Every structure is written in structure tokens, then in C-alpha cells.
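K.L.:
Show me how the following folds:
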Amino acid sequence: MRPPETEQRQATPERVVARLRRHGRRLILPAIVLIGVAGGAAYASGILLEDWQRWALLGGSVLLVLLACLLPFLSWLAGRVTITDRRVIVTNGVFVRVRRELPLRRGYDVTVRRTPGQRMFGSGDVRIDVGRDRPFVLKDLPGPELAQQALHELIAGAPSVAPLQPAQTDADTVMWGQR
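P.N.:
Next comes the predicted model:
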């Protein structure tokens, strides 16, 4: 026989508190490479005399854009952290999808670690110590203090965490308590 608390938890739907992606600063270098390749290819195509040289330049430029710009963008786009009132879900991977879940039933220690670069951009790592050798780390989240506060309230079971409105759940990054 199940305890009444378990039956009540299963009867209420799971509410999404926040959907997050890693900070967008990871895309600065691919954007610079894209601008440089476009400018360099345009300049070099005017200098090159033979058609095969232009085709080789075009092929090299496309390959460089695919590897240095498109793959990092897809990697960033594929990674997502979803915080619900019952668990934390981390998904990532471009070609092979990996999904990790952490139930929030037990009490965990939640800390924020910020490097000087992360502090400049307003991001940080949220570390959830689950009692194992490797902690559950949510890397480079925008607004890590808000995520930490939401996780503390969810772990403590505080009913004050308001769910997001259905129209707001489509955004790439939605922080708890904002919008």
C-alpha cells in the first residue's frame, strides 16, 4: 500500500518552474569565426585567378563554418535544464541525446560557483551535492542565484514557487519568478 503523500503527488501534475540553457557567451567565438570566414572568403575570392581555387576556397570556407560555427551552435541549442516542482532534468547532446534526472525528494546541498568571467556576464555553475563522488552540476546558467533560491524552496517543499504560465514555457531561457 502506498502512503497517502505518494498518491497525492502522483495525482497532481508536475509543474515546470524554469527552463534554462547555458549562457549564450559560448557563441561569441563561433560568431567571430563566421564573420572572419565570410570576410576572408569574400576578399580571397577576388584575388584568386583560377576557378578551381575559388571552388577550393568555397569548400574550405563551408567546412570551417560547419565545424567551427554550426556544431557549437547546435551543441548549445541541444542542451537544456528543466527545473520542475519534483525534479531537475538535464538534456544535452547533438547526435546522441543524454538525459539526466535528479528527484528533489531528498534534501540536497545547493551551492553556486562563479568564476570572474562568469561574474562579468551574470552566469555561474549551480552545484547540487547528492551524496555521491560526482555532484550534479548545472553548468554556466544565467542568473544562478535565482536557480539556487528556487531549488532551495523546492527541496524544502515550500508551496510559494509559482508555475510558469503556459504561454511563457516556449522561451529558450525562462527564469523562476521573472517575466
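K.L.:
CA atoms for contacts and neighbours, from now on please.
P.N.:
Will do.
K.L.:
so where do the strands sit in this protein?
P.N.:
Along the chain, counting by DSSP state E, strands occupy 16-20, 80-84, 87-92, 98-103, 109-113, 123-129, 136-142.
K.L.:
From the ones you listed, pick the one with the highest average neighbour count.
P.N.:
strand 16-20 (a mean of 23; mean count of other CA atoms under 10 Å).
K.L.:
From the chain's centroid, how far away is that strand?
P.N.:
Taking CA atoms, centre = their mean, to the nearest Å, the mean C-alpha location of strand 16-20 is offset from the chain mean by 11 Å.
K.L.:
Second chain to compare with the first, below:
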Amino acid sequence: MALPQKLLSKDEIVVRHMRTHPKILLWRSLVVIALLAVGVVASILFPDANWRTGAVIAVWVLVVIAVMPAFVVPWLRWMTTTYTVTSKRVITRSGIINKTGHDLPLSRISDVQQERTITDRMFGCGSLSLQTSADEPLVLVDVPDVEMVQVEISNLLFHDVEGAVNADPDD
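P.N.:
Below is the predicted model of the structure:
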């Protein structure tokens, strides 16, 4: 879901709207698959007895309870964390129940740095640090295609909105 038009000024253009990279969900998906396998194996291996139905139900209840913190909560956190680069500012929004947001005007950015670990490079993402002259930097973690986002923000800092919008040939 893109940023609503009502939150933008009349001549503000959305250059890029993105979520954090979904790499955090990869390992959690493997955990869910393992939990489902445990549930299936336990359901098959329980001996036929009076208590079998109750035991199978108990195992699946435990699987569902384990899936919540292992996958559902991180997935909700991923779904609700967005970064938006517009022609005037960088906007961050996050939160499942309590929402937090940060708007950083482009005019306050003095330096744009990126950091990519080896795993970030494998997944094509990285962290972007937007330094201002007054505050701690705003760090955007797990930014997909971080190099292109850095180019777009740099173009915007030099007042080249068209260059920022057209920076990514895939869009």
C-alpha cells in the first residue's frame, strides 16, 4: 500500500515507496516449515489410543502457538514498516499497534551513506544512513536495492527530481 496522497503536499512526488527487505522472513519460514513437519509427524506417530485425538489437538495447538512469535509477529512488523522517498522528504512508518513515523526533509540531509554486509549483498539490500548536521543519522535498515535508492536521494539533493524518478530503469 502506497503512501496516501492526502499525506503529500500538492507538488510532492513519490519517487520510491518500499518495505524493508523480506529476508528476515526467510529463516522464519523455515522455522514454520519445521514446526509443521513436527505437527504432521506427531499426528502420524501417535499410537491409536483413547487419548490420541486429544494429543493430536494439543500438538497442533502448540504448533499454532509457536508459529505466532516465530512468523506472524515478524511478518506483521515487516508489513507495517515502510520507507518512502519523495521529492521533498524521506518518510518512515512502522508499528503494528503503536505507530511511529519520521519525516526527514531532504534539505536537512548533508550526507548519504550505505552499508552492505555480505548477506545484504547476497540479498540485494543494505542499510542507508542519512546524516543531518544537527541530529543522529536516520538509519534505514534492510533497504531493497540500496544502491539505487542512494542514487535517487543524491539526485534529489541536487534538485534533480526527474533524474531521481528515472534513476531506476526497471521502474
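K.L.:
returning to what we had before: for the strands of the first structure, which one sits closest to G177 of the first structure?
P.N.:
Closest to G177 of the first structure of the strands of the first structure, according to CA to CA: strand 16-20, at 8.5 Å.
K.L.:
The closest one vs strand 80-84, what angle?
P.N.:
With axes from the mean of the first three to the mean of the last three CA atoms, to 10 degrees applied, the angle from strand 16-20 of the first structure to strand 80-84 works out at 160 degrees.
K.L.:
re the thing from before, how about the strands of the first structure in TSV, adding distance to G46 of the first structure?
P.N.:
Formatted as TSV, these follow (distance: least, CA to CA, whole Å):
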stretch	distance to G46 of the first structure
strand 16-20	44
strand 80-84	43
strand 87-92	41
strand 98-103	45
strand 109-113	49
strand 123-129	43
strand 136-142	42
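K.L.:
tell me the centre residue of the first structure?
P.N.:
Taking CA atoms, centre = their mean, the centroid of the first structure lies closest to R21, which sits 2.3 Å from it.
K.L.:
from memory that one sits against L141, does it?
P.N.:
Yes. Taking CA atoms under 8 Å as the definition, R21 of the first structure is a contact partner of L141 at 6.6 Å.
K.L.:
The residue nearest to the centre of the first structure pairs with which position in the second structure?
P.N.:
Applying TM-score structural alignment, one finds that R21 of the first structure aligns to R19 in the second structure.
K.L.:
do the same with G93 of the first structure
P.N.:
Residue pairing (TM-score structural alignment): G93 of the first structure is matched to G95 of the second structure.
K.L.:
Now for the residue mapped onto G122 of the first structure from the second structure: which residues touch it?
P.N.:
In the second structure, the residue paired with G122 of the first structure is G124, using TM-score structural alignment. Residues counted as contacts of G124 of the second structure (CA atoms under 8 Å, 6 or more residues apart in numbering) are P144, D145, V146.
K.L.:
Report the separation between G124 of the second structure and E136 of the second structure.
P.N.:
Using CA to CA, to the nearest Å, G124 of the second structure is found at 26 Å from E136 of the second structure.
K.L.:
now A164 of the second structure: how far from T53 of the second structure?
P.N.:
Relative to T53 of the second structure, A164 of the second structure is positioned 60 Å away (CA to CA).
K.L.:
More neighbours: those two, which one.
P.N.:
Higher neighbour count among A164 of the second structure and T53: A164, with 25 against 13, using other CA atoms under 10 Å.
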